[in-house]
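Visitor: this one's sequence-less:
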């Protein structure tokens, strides 16, 4: 799947060794969401749309396998607001509409977020 955010970056405050590689102070290290999101060892059937995977805590998954809002003291301040807003908006849409999508898989481009190339042809059918 295609995460919205390309990655989270951190600037090294001191020389650091990561997996045997020396990373000098001042270098920006990027945690690539797209790469880790498509690794089967963290996400079974990673190329399939399976939103239920996010509904329960998966204790077998690495704690840093998904960090769309970052981590630590520079974590996104709007995370809780975004979570609540998504629940409300999706609930309201699904109360009033059935959604259908009968088109080919979407192509994506980076602009600077992962976004669909072309229109989303989702059909909203009133309930």
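Guide: Yep, that arrived. In this text, all values refer to a predicted model and were calculated from it rather than measured experimentally.
Visitor: C-alpha from now on. contacts and neighbour counts both.
Guide: Noted.
Visitor: start to end distance for stretch 110-125?
Guide: Start-to-end span of stretch 110-125 (CA to CA, to the nearest Å) is 31 Å.
Visitor: also this one, for the comparison:
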């Protein structure tokens, strides 16, 4: 994520809220996360794999970043286009060798440019076990 800004604004009923927004979001998700157990989508049922849904629907609004100490921060991405349902700033691709998912939310960059080398990696080039 880059250029994260914190905003404080008055909302309805005079409540004050704070939010974080990122100019750009770059994510690599391990193929191990592509299970029906990881799917929290309620309107399509539990038979859709998360990576299939993310490739089909470009509608990520925010990323919930959970830190090792258990705290979290909800960080909004930049929404582009006139649609309420499809973010034109979001591009998604899967590495066919590793099964890892790559997501970019950016006005200036896309997944094919940002992750060009990673999208062509072989299975043995990826070391997810270090992070498990």
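Guide: Everything's here; your move. None of these values were measured; they are calculated from a predicted model.
Visitor: need the TM-score from the superposition.
Guide: Here the TM-score for the pair of chains, by TM-score structural alignment, normalised by the length of the first structure, is 0.26; 65 aligned residues with a CA RMSD of 5.5 Å.
Visitor: show the end-to-end separation of stretch 75-92 of the second structure, please.
Guide: Span of stretch 75-92 of the second structure from end to end, CA to CA: 18 Å.
Visitor: max-length strand in the second structure?
Guide: Across the second structure, the longest stretch assigned as strand under DSSP state E is strand 16-29.
Visitor: check which residues of that strand are buried.
Guide: Judged by neighbour count (16 or more other CA atoms under 10 Å), strand 16-29 of the second structure contains these buried residues: 21, 22, 23, 24, 25, 26.
Visitor: wait, the second one touches residue 73, no?
Guide: No. The pair residue 22 of the second structure / residue 73 is not scored as a contact, 11.8 Å apart, by CA atoms under 8 Å.
Visitor: nearest to residue 112 of the second structure among the buried residues of strand 16-29 of the second structure?
Guide: Closest approach to residue 112 of the second structure among those (CA to CA): residue 26, at 11.5 Å.
Visitor: distance check, that closest one against residue 9 of the second structure.
Guide: From residue 26 of the second structure to residue 9 of the second structure the distance is 26 Å (CA to CA).
Visitor: which strand or helix spans the residue nearest to residue 19 of the second structure when sequence neighbours are not counted?
Guide: Sequence neighbours aside, residue 7 is the residue nearest to residue 19 of the second structure in space, at 5.3 Å (criterion: CA to CA, 6 or more residues apart in numbering). Per DSSP states H and E, residue 7 of the second structure falls inside strand 2-10.
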